[in-house]
Structure formats: C-alpha cells, structure tokens
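Colleague: Sequence and predicted model, in that order:
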Amino acid sequence: MDATFFAFVGLVIFLGILAYVKVPEMLTGALDKRANQIRNELEQAKKLREEAQQLLAEYQRKRKEAETEAASILSAAEREAAVLREDAKAKTEEYVNRRTAMAELKISQAETDAINEVRASAVDLALVAAERLIGSKVDGKVSNDLFQASLGDLKTRLN
C-alpha cells in the first residue's frame, strides 16, 4: 500500500466527515443566504433608483413650472412698465398742454390788459387834449350854453 492510497483514503474520510457534519449544506445555505441578501440589495437599489427618477422628474417639472411662472411674471412686469410709461407720457403731455394753455391764456390776458391800458391812456390823453382845446377856444358864456344843452340832452335821454 502506497502513500497515495492512504492519502486518498484520508481524503475520502475527510470528505465523508464533512458530508456527515453537513458542511456542503452549510456552504450552500451561506451562499444562498448571501445570494438572497444580494438580491434584496438589488431590489432596494432598483426601488431607490425609481424613487430618484421620480424625484428628478418632479423637480424638473417644478423647475419648468417655476421658469414658466418667472417668464409670466417678467412679461406681466414688462406690460405693466409699458402701461406706466404710456400713462406717464400721457400725463406729461397733458401737463404740458395744460401749462401751454395757461401760458397762452396769461399772454392773451396780458394783451387784453395792455390794449385796455393803451385805450385808457388814449382816452385820458384825448380828454386832456379836448379840455385844453375847449378851454382855449370856449369862453364862459359858450361854456354855460354847452353845459345847459348837455344837461337838457341828458334829461331827455334819462326819461
């Protein structure tokens, strides 16, 4: 009997002991347990990935909504600014027109006042000239006759 035979017999006995102690079942059970654990981790990873994709989609949707809302707010602000510009322009034009009309009215009033003042001065000068002319050409008797005639004329007009 050779040493290889004894080594072979020892190996068979060792494998028999291992089978008796159920080492292969323990190894397969450990491997199955590890496989189940890996399978569970893969399922959890799938679920987490799906949740992450849903969150990403939700955040992208919210971002698009926010961008749309921002664009809406910006366009509303631009429209409001345009309305305010037009309103300010209209008010400025109205103010300028009103101020121009007031200035023209003041100028017209000043012209009227100047014309009236010139007329009053002309009347005063004409009265002074007429008084001097009449005073130099009319004596007391003619003046008394003119006064009486004017007084009579006035009485007839008043009645």
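Modeller: Arrived safely. These numbers were taken from a predicted model, which means no experiment stands behind them. Residues are numbered from 1 along each chain as shown.
Colleague: From here on, just use CA atoms for contacts and neighbour counts.
Modeller: OK.
Colleague: and the residue nearest the centre of the chain, what helix or strand is that in?
Modeller: Residue closest to the average C-alpha location in the chain (Cα atoms, centre = their mean): Ala77, at 3.4 Å. Secondary-structure assignment from DSSP states H and E places Ala77 in helix 23-137.
Colleague: how distant is that helix from the center of its chain?
Modeller: 2 Å (Cα atoms, centre = their mean, to the nearest Å).
Colleague: what packs against that helix?
Modeller: Applying 3 or more Cα pairs under 8 Å, 6 or more residues apart in numbering; DSSP states H and E, we find helix 23-137 packed against no helix or strand.
Colleague: Give me the next element, helix or strand, following it.
Modeller: Using DSSP H and E, the helix or strand that follows helix 23-137 towards the C-terminus is helix 140-158.
Colleague: Next, the angle from that next one to helix 23-137.
Modeller: Put simply, helix 140-158 runs at 130 degrees to helix 23-137, going by axes from the mean of the first three to the mean of the last three Cα atoms, to 10 degrees.
Colleague: So which bits of helix 140-158 are buried?
Modeller: If you call a residue buried by 16 or more other Cα atoms under 10 Å, then helix 140-158 has no buried ones at all.
Colleague: Which elements pack onto that helix?
Modeller: Here helix 140-158 touches no other helix or strand, going by 3+ Cα pairs under 8 Å, 6+ apart.
Colleague: Run a quick neighbour tally on Lys47.
Modeller: Look at Lys47: counted by other Cα atoms under 10 Å, it has 12 neighbours.
Colleague: A further structure is provided below for comparison with the first:
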Amino acid sequence: MEQLLHDTNFWVLISFTLFVVLVFKAAKTAILGKLDGRIAQIRTDIETAENLRVEAQELLAQYQRKQRDAQNEAETIIANARNHATEIRKTAEAELNEMIDRKEKQLADRLKRMEDSAKAEIRAYASELAVKATAEIIANRLDDAGNARLIDQAIKTLPSNMN
C-alpha cells in the first residue's frame, strides 16, 4: 500500500474522482434545478395547451351551434319567403282574373252600346228614308185638292193629339 501512496497515478485518480464527486454534487443541484425548471415549464405548457384545447373545443361547439341556428333561421326565412311569394302569386292571379273580368264586362258593355247606337242610327236612317219616300209618294199621288184636304184634316186632329 505504501507504494500506492507514492504513485502519482493513484493520486491523480483520487483527485479526479474527488473532483468529479464535488463537481457532481455542486452541479447536481444546478442541473436538477434546471431540469426541474424545464419540467415545470413543460407542465405549464401542457396545461396551457390543454386549456387552449378545451377553449377551442368550446368555441367549436359554440360556432357549430351558431351555424345550426343560422341554418335554421335561413331555412325559416326561405320558407317564409316561399309562402309570401305564393300569397303574392295568388293575389296577383286573383287581381288579374278580376281585371280580365272587368275588361270583358267593359267590352261587352261597349259592344252593347255600339250595337244600340248602330240600331238607333239604322232606325233614324230608316225613318228618314221612310219619311222621304212617303213625302215623295204623297207628292206624286196627291194633287193640290187632296193636299189641302190632308192639311185641313191634320189641323182638326191636332188638338186631340196634343192631350
């Protein structure tokens, strides 16, 4: 053993071992502190990520509800618009039919008036022709004495025809 105590390699080994042990003890706290800090940071990051994931899921659920509500509202609006369009179409058809009936009645009334007017014109023309023809016939067949007799007779019957 004495030889071992004088051997420099032995003392270098012991010094190196002692140095490593002391450095390990001193560095152990720092290394473990760093590792603990890093572990704490990782845990914090994981918790933050988990919280963000939960918030993201809540937001996703909220937006999905909003989308469903918006889709239901859009379907309701479309259904109401279709119903309103149907009502407008029915109203327009009823108004069109009413207008057509009114126009047909106006045309029928106008045709009736035109027919009555034509009949009146024809009667007036026929009466005028009859008067002219009668006057011509009377003028051709009656002499002055017959003409005087007709005038006297018309004058006599005039007061009775006036009542």
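Modeller: Noted; the coordinates are in hand. Not measured: the values here are computed from a predicted model.
Colleague: Quantify their similarity with the TM-score.
Modeller: For these two chains in superposition, a TM-score of 0.81 is obtained (TM-score structural alignment, normalised by the length of the first structure); 158 aligned residues with a Cα RMSD of 2.5 Å.
Colleague: and the helix holding Ala77 of the first structure, which stretch of the second structure?
Modeller: Aligned by TM-score structural alignment, helix 23-137 of the first structure corresponds to residues 27-141 of the second structure.
Colleague: Quick one: residues contacting Asp87 of the first structure.
Modeller: Applying Cα atoms under 8 Å, 6 or more residues apart in numbering to Asp87 of the first structure gives no contacts.
Colleague: distance from the helix holding Ala77 of the first structure to the second structure after superposition?
Modeller: Here helix 23-137 of the first structure, set against the second structure after superposition, deviates by a mean of 1.7 Å using mean Cα distance after the TM-score superposition for the first structure.
Colleague: swap in stretch 7-17 of the first structure?
Modeller: Mean deviation for stretch 7-17 of the first structure: 4.4 Å (mean Cα distance after the TM-score superposition for the first structure).
Colleague: which parts of that stretch are buried?
Modeller: By 16+ other Cα under 10 Å, stretch 7-17 of the first structure has no buried positions at all.
Colleague: And that stretch, how far out from the chain middle?
Modeller: Relative to its chain's centre, stretch 7-17 of the first structure lies at 92 Å (Cα atoms, centre = their mean).
Colleague: Give me the contact list for it.
Modeller: Residues outside stretch 7-17 of the first structure that contact it (Cα under 8 Å, 6+ apart): none.
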